[in-house]
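K.L.:
predicted model and sequence follow; I will ask about them next.
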Amino acid sequence: MQKVTKVFYISLAISVLFIIWGLVPPEVSPNWNLDHVTTLIQGFLVTRFGWFYLLVTTAFLIFAIFLIVSKYGNIVLGKDGDKPEYNYLTWFGMLFSAGMGIGLVFWGAAEPIHHFHTSPYDTATEAEAARVAMQYSFFHWGFHPWAVFATIALALAYFQFRKEEPGLISSTLKPLFGDKMNGGLGTFINVIAVFATVFGVATSLGLGAQQIGSGLEFITGNIPNTIGIQMIIIAIVTVLYMTSALTGLNKGIKILSTSNVVIAILLMLFLLFTGPTNFIMNFFTTTLGRYVSYLPEMSFRMAPFNEENASWLQSWTIFYWAWWIAWAPFVGMFIARVSKGRTVREFVTGVLLVPTLFGALWFSVFGGSAIHLEVNQAVDIAGIIKESGTEAALFSVLDNFPLSGIMAALAILLISSFFITSADSATFVLGMQTTNGDLNPAMKVKVVWGLVQSGTAAVLLWQGGLSALQTASIIAAFPFAIIMIMMVISIFKAFREEAKVYSLKRKKRE
């Protein structure tokens, strides 16, 4: 592993120490176990700096919209004349696979039902509660998170492919700090990015294993969703995604990403047309209008005069904003890697609009079906979630429609495929981050990070420490949000310099 940097060894050491810390039973040291400490820190950040997460995430959305309409929109993320490496279908598939794929499947039915029963604010009627529930599901998975991903991905793609800098977070700050990014400060920034990536992805792998186990229990009826089964699932999927990772970006991830989109669309269309089609499409259309109309208000809502509503916002909206920022290094770096050759306008428009619209339709189909079952058919989806866990929401909905067994099997295949591509993408991204931005990191490096991810997910799932892992990852979002603010300033500085050079060239030609 000749190309590895200090970031690799520091990040690996931190990862191992956190895993060991997470394995220490709470009774050994109740006040110093991982879950307790990270919960205290996260609680402090959310309650004292919730406004900061809200403002900064909204600022990234405003920044993204500005780039679409600005004179900088024609800048190519690459050299002039470079063409996109992937067609639109493959590109969008990679966005979903690295971004929110497994999350959409996990929360598609569960989140709207949760908001339906526990609304972000008082609602007068059941219908109003349903509309608000779907509106906030759109909000949490819509423009704001994709603006976060677009911001960091744009910076990485621009500096890597147009300025020929290494594909590292630290490289995007060179217009502000110069050669300091090649020293200790740059190493510190890159370690934060790796930390957030490792633990964010490991948490998702654990959640994915839980949902696959729930699906197997639903289909077979005699394979219980136990920790042992989840360990076996992680082991099998590890072999699959390591095989995919070792085949390279243009084979494994590309094929799986395209397959993900096809399977997801088939599953969604099946439920749409076998379910309450008119209700779902009316719900989608109405909620889309409400989402756009109320977007400014939701973007700045903090509820300072209502403790209960403020608590809801901290538990959901602020939590999500921190979570997306924590995921930004991973998702952003992967999106950047597959976006060479696109213009700034094309890139930002695609990353913002297409995933947001698809996610909105997804929540309308699965969440809308769940709400319809509760309101019109007295099916207690919320009760099933309370009894069997959030991972059972999807299968409890599918159970009420034709060919439920086949659809559940398709859902398991989709979850597994998203599971594989997320982990696959993460090994690639972690390899890049720890080998000075190498676009083709060594096999040994990818294997190490693949095993670290799976090992982290497995041991903490075994110990019940996934929530602590997730919280630890989100804590990293606070310093990284500050880094992202500096990235925006750095992009503006670089774009202005480029505009000046272009203007001088045009004057000379005239």
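P.N.:
Yes, it's here.
K.L.:
from now on I want contacts and neighbour counts done on CA atoms only, so please keep to that.
P.N.:
Noted.
K.L.:
which of the residues in stretch 434-454 are buried?
P.N.:
Within stretch 434-454, the residues that count as buried by 16 or more other Cα atoms under 10 Å are 434-439, 441-443, 445-447, 449-454.
K.L.:
okay, pairing it with this:
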Amino acid sequence: MKRVSNVFYISAIVAVLFVVWGLIPESILPNGNLDDVTTLIQGYIVDKFGWFYLFSATGFLIFAIYLIFSKYGQIKLGRPGDEPEYSYITWFAMLFSAGMGIGLVFWGAAEPLSHFYSPPYGEAETNEAAKTAMQYSFFHWGFHPWAIYATIALALAYFKFRKQSPGVVSAILEPLFGDKIKGRWGTLVDTIVVFATVFGVATSLGFGAIQISGGLSFVFGFDQTFLFQLIIILIVTVLYMISASTGLNKGIKYLSNANIVLAISLMLFLLFLGPTKFIMNMFTTTFGTYIQNLPSMSLRMTPFDTDNLDWIKGWTIFYWAWWISWAPFVGTFIARVSRGRTIREFVTGVLLVPTIFGALWFSVFGGSAINLDFFEKANIMEHVNNSGTEAALFAVLEHYPLGMIMSLIAILLISTFFITSADSATFVLGMQTTNGSLYPANQVKLFWGVIQSSAAAVLLWQGGLEALQTAAIIVALPFTIIMILIVLSLLKSFKAEKKEMDARVKKGNR
């Protein structure tokens, strides 16, 4: 394969070794298999550095908001004459499909329902528990994760399209470290990026296969066997390989637009066939309390309440680490489709649109689930406990008119999100392992596609998806430090460019 970098070979070896390690049963490696080791490391990191994740995620949000109102807002992510490559609708669809597609469908009903029965504070199954459940769902999927994505995506787009730097994460740090970053340290940074992407996406593919099989099982009565899930992975792999080979302007673009149409259709179906007034009242009230309580939620650790602290570690800190581990993948993809937009336009779009859409999504699906259990005693949570988290969405839909049709739309939506996430990831992995090429060779993308699907299938077979997810989250700690350096590098570069721009204007006025 031509034009691949050292990062390609190192990352490929590491990925294969981790998959092999995940296959080794505990009987052969007592207390030394992948699940045991990664769980131990992750537990230590979350326990000792939870506060660091909270401060960092909040810092990235403050930085993003600052950029919207700063003097740097008019700087364009590209040369002065560059115009956006994609319309607003297509741009939002593409960044959203890559960012959180499968996750929103998987957790849309399940997370608010879980918080309703096990709230971060207060008594469960009450009015206040319902409000708190929705508020924290908004929090976990709102401004903070999209600020993390916006930070890394902005840096990549700025240095790639305006400074003509290679489209790799290590190139962003050159203003701080000079040519030193082009050596082994740069290779290390880019390898961490690829590592996090491979395992983060492979885990999501596994969860996607589980939910597709769960939906088909719920609707048609198929048995949820590993063979059935493997067939789903194989079919979807072929589809996203075909999509990946067609490039951004065909495969991902068309599928992303289809995703938005399907997602909005499903959401509107449930909004108007379900408890519309309850959903919209909950959305309005909760969004207000989310904004009002954002500062206190952002830094809440409860050091004197062990139970609440465990909840925060298991949800908020876990999510922040998970979003940071996904940031290289999502950020690289968002950067690639954002050429020509100003910093103000870019950050405002990336922060506001997905956050508002996500809040409405959780209100519709989570609100419907809570309404069923709170007012109608439908025992959705009991069904989830018996059949798995993946059944939450379908258990909710069956209680409303056109439930069968909505379930089929949901299965199709999960499948298209599955394809676009994997498709986007193969592009990002190809880009990061070919010195930042905007058009990585198809054979490179296909190689990473096979690696991702193989990792998902093997670990699904072994029940090791959680171990793989944990391994990806461990990478979030060093990458958080890298992201802090990226912020400093960006500010240094912005300051220097603004000084040059002011000097040119002053010279022109003479």
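P.N.:
Received it, and whenever you're ready, just let me know what you need. Fair warning: this is a prediction, and the values are worked out from it, not measured in the lab.
K.L.:
helices - which of the buried residues of stretch 434-454 of structure 1 land there?
P.N.:
Taking DSSP state H as the definition of helices, those contribute 443, 445-447, 449-454.
K.L.:
between these, which sits nearest Ser416 of structure 1?
P.N.:
Ranking these by separation from Ser416 of structure 1, with Cα to Cα as the measure, puts Ser454 on top at 14.0 Å.
K.L.:
pretty sure the closest one is in contact with Leu205, am I right?
P.N.:
Yes: at 7.4 Å, Ser454 of structure 1 counts as touching Leu205 under the criterion of Cα atoms under 8 Å.
K.L.:
what is in contact with these two at once?
P.N.:
Here Ser454 of structure 1 and Leu205 share the contacting residues Ile234, scored by Cα atoms under 8 Å, 6 or more residues apart in numbering.
K.L.:
which helix or strand contains Tyr86 of structure 1?
P.N.:
According to DSSP states H and E, Tyr86 of structure 1 maps onto no helix or strand at all.
K.L.:
residues near it, how many?
P.N.:
Neighbourhood size, Tyr86 of structure 1 [other Cα atoms under 10 Å]: 17.
K.L.:
right, and Leu469 of structure 1 touches Phe199 too?
P.N.:
Yes: in this structure, Leu469 of structure 1 is within contact of Phe199 by Cα under 8 Å, at 6.1 Å.
K.L.:
may I see the buried residues of stretch 51-61 of structure 2?
P.N.:
For stretch 51-61 of structure 2, the neighbour count (16+ other Cα under 10 Å) marks 52-54, 56-61 as buried.
K.L.:
name the residues that touch that stretch?
P.N.:
Contacts for stretch 51-61 of structure 2 (Cα under 8 Å, 6+ apart): 143-145, 147-148, 151, 298-299, 301, 317, 320-321, 480, 484.
K.L.:
how about the contacts made by Gly103 of structure 1?
P.N.:
Gly103 of structure 1 is in contact with Ser204, counting by Cα under 8 Å, 6+ apart.
K.L.:
quick one: it is in a strand?
P.N.:
No: using DSSP: H, G, I helix; E, B strand; the rest coil, the assignment for Gly103 of structure 1 is helix, not a strand.
K.L.:
so how far is Thr58 of structure 1 from it?
P.N.:
According to Cα to Cα, to the nearest Å, Gly103 of structure 1 and Thr58 of structure 1 sit 21 Å apart.
K.L.:
again with Lys507 of structure 1
P.N.:
To Thr58 of structure 1, Lys507 of structure 1 is 38 Å away according to Cα to Cα.
K.L.:
swap in Gly200 of structure 1?
P.N.:
22 Å.
K.L.:
helices along the stretch 51-200 of structure 2, start to end?
P.N.:
With DSSP state H, counting those that start in this stretch, the ranges of helices along the stretch 51-200 of structure 2 come out as 88-107, 110-117, 127-140, 143-157, 174-177, 184-220.
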